[in-house]
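[1] Sequence and computational prediction follow.
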Amino acid sequence: MTPFLAYEDKGADSPLLPLVLIHGHPFDRTMWAPQVAAFAAERRVVAPDLRGYGASPVTPGRTPLSRFAEDVEDLLDTLGVDRFVLAGLSMGGQIALECYARFGDRVRGLVLADTSAAPETSAGKAARAAMADRLLVEGLRGYADEVLEKMVAPYADPEVKAHVHRMMTATSPEGVPRPCAAGPTAPTTAPCWPRSPSRRWWSSARTTRTPRSPRPAPCTPRSPTRPSR
């Protein structure tokens, strides 16, 4: 069966767990190019274009985060990826949490970057709907010009800025408003794993930023019915 989503699938067979990368809004899978190049040398890496983004089809109507998660699950089933490490940026992090809620038994590691599990407020929903209406009328170029230096540091490499701008302007305005207006609708819970001293992950848009010292996040103790990893 031909997958619904466009995707990148790199790396040779390896005993290491595959890595699945979920991009943010309004980007596409090419935002992960440095990570794909780095990790594909040692493990399989899968990076899809979400529904309505990049080379994946645009579908009419509102697309909830659960639908994006279903798309990811279907793709991984088609590719035969059973157990994996899952990473998501921004909206991609919210989708990663939805994936964990749907098929968490397959997720062996979870990387959440610049995202939130909190449900959307009424004001936030109204703001998303207004932005959706604007993008349908105006397209994304004006929006991309406005938010570029919120997406990357002002001192970022010009090639990084240009890449981020290209991703935004290449996104279909017919596809963007669906997730833009949807947002998270209910609290999502995920397991709380100990912080690891392993290598830090940076998107291509942040490669010129000096890393800050990590700060431990508050963590609710896990239920004794499920062992910690």
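    Looks like it came in fine.
[2] hey, let's count contacts and neighbours off CA atoms from now on
    Noted.
[3] quick one, what contacts the spatially closest residue to Lys10 that is not a sequence neighbour?
    Of all residues not flanking Lys10 in the chain, Val45 sits nearest, at 5.2 Å (CA to CA, 6 or more residues apart in numbering). Applying CA atoms under 8 Å, 6 or more residues apart in numbering to Val45 gives the contacts 8-11, 18-21, 36, 39.
[4] One more to weigh against that first structure:
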Amino acid sequence: MHPRPPCRSTHTFPAAGSHLVYDRWDGAARPVLLLHALLFDRTEWWPLAADLAGSCTVVAPDLPGHGETALPAGLTPDQVAGVLARLVESFGLRRAPIVVGHATSAPLATAFARQFAVHGMLTVDEPAGVVGAGTDAVVAATGVDRVPEQFRSFAEPRRDPGLVAAYRSWLDQPSSRQPVPHAHRAGDDPELPRFTPLSDPEGLAARIQYLL
């Protein structure tokens, strides 16, 4: 069982005939929307969110088909961004959010920033390319093997080929990162993804706080 960080509460939000499950940490007015990597869930943000709570209002949803959120029919980044925008608006904070996309959720963070007002947008560990990749390759592209032992319980992927197929249009989008020219083990090359929300939660929290 995961330890319970302080100030966390879990809620549901109606979306496309179903419900989006999300965690919220109440702090100052500015909302920060944390988007987990595909095949993981909102718990990957718990250590970082505990550091951020107090500086902002932190929101970490389970994306459709992940964690406790059901998989609906509509899964384009624009459709999911619309649901998340309504979720943030429902808080009544009247301040544009900061949107943080981890790894394969980068297309969603980009879609949100393209459609809606944001105070800032940050993507981390975006893979250089997972076009046509299978489940294991999608998981590996996040840098999950670099998660410290004490945080491994927050990074347990759902290795479901059906979920990869449902998100294929996201995964096959061009990446903004340039491919790494030579193959290395993830632990050897600092330029490869390293699952930053869990390998360096304090450092990433500081980057987000700078945007506030």
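    In hand now; what should we look at? All of these numbers come straight from a predicted model, not from anything done at the bench.
[5] hmm, back to that, what residue in structure 2 is paired with the residue nearest to Lys10 of structure 1?
    Under the alignment (TM-score structural alignment), Val45 of structure 1 maps onto Val58 of structure 2.
[6] try Thr30 of structure 1
    In structure 2, Thr30 of structure 1 lands on Thr43 (TM-score structural alignment).
[7] What span of structure 1 is the longest helix along structure 2 aligned with?
    For structure 2, the longest helix by residue count, based on DSSP state H, is helix 77-90. Residues 65-78 of structure 1 are matched to helix 77-90 of structure 2 when aligned by TM-score structural alignment.
[8] got a list of contacts for that stretch?
    With CA under 8 Å, 6+ apart, stretch 65-78 of structure 1 has contacts from 1, 3-5, 48, 50-51, 82, 94-96, 98-99, 102-103, 179, 182-184.
[9] Got a ChimeraX select line for the buried ones in the residues you listed?
    Selection of buried members from the contacts of stretch 65-78 of structure 1 for ChimeraX, criterion 16 or more other CA atoms under 10 Å:
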select :4,5,48,50,51,94,95,96,98,99,179,182,183,184
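[10] Show only the entries of the contacts of stretch 65-78 of structure 1 found in helices.
    Per DSSP H, the subset of these in helices is 94-96, 98-99, 102-103, 179, 182.
[11] TSV for those residues, including distance to His163 of structure 1?
    Shown next, in TSV, are those (distance: CA to CA, whole Å):
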residue	distance to His163 of structure 1
Gln94	23
Ile95	23
Ala96	24
Glu98	28
Cys99	28
Arg102	33
Phe103	33
Pro179	22
Ala182	26
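[12] Please report how far Leu71 of structure 2 lies from His19 of structure 2.
    10 Å (CA to CA, to the nearest Å).
[13] Are there residues contacting both of those two? Which ones?
    With CA under 8 Å, 6+ apart, Leu71 of structure 2 and His19 have no common neighbours.
[14] Can you flag the buried ones in the contacts of Val45 of structure 1?
    8-11, 18-21, 36.
[15] Tell me which two of these sit farthest apart.
    Gly11 and Leu21 (13.6 Å; CA to CA).
[16] Pull the residues that contact stretch 111-127 of structure 2.
    By CA under 8 Å, 6+ apart, stretch 111-127 of structure 2 touches 77-78, 81-82, 85, 96-104, 106, 109-110, 141-143, 175-177, 192-196, 211-212.
[17] Got a quick PyMOL command for the buried subset of these?
    Applied in PyMOL, the following selects the buried portion of these according to 16+ other CA under 10 Å:
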select buried, resi 77+78+81+85+96+97+98+99+100+101+102+103+104+106+109+110+141+142+143+175+192+193+194+195+196
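[18] And Val152 of structure 1, what's its match in structure 2?
    Checking TM-score structural alignment: Val152 of structure 1 goes with Asp145.
[19] What's the local residue count around that match?
    19 (other CA atoms under 10 Å).
[20] element containing the residue most central in space within structure 1, please.
    Central residue of structure 1 (CA atoms, centre = their mean): Gly92, 2.1 Å from the mean position. Assigned by DSSP states H and E, Gly92 of structure 1 belongs to helix 91-103.
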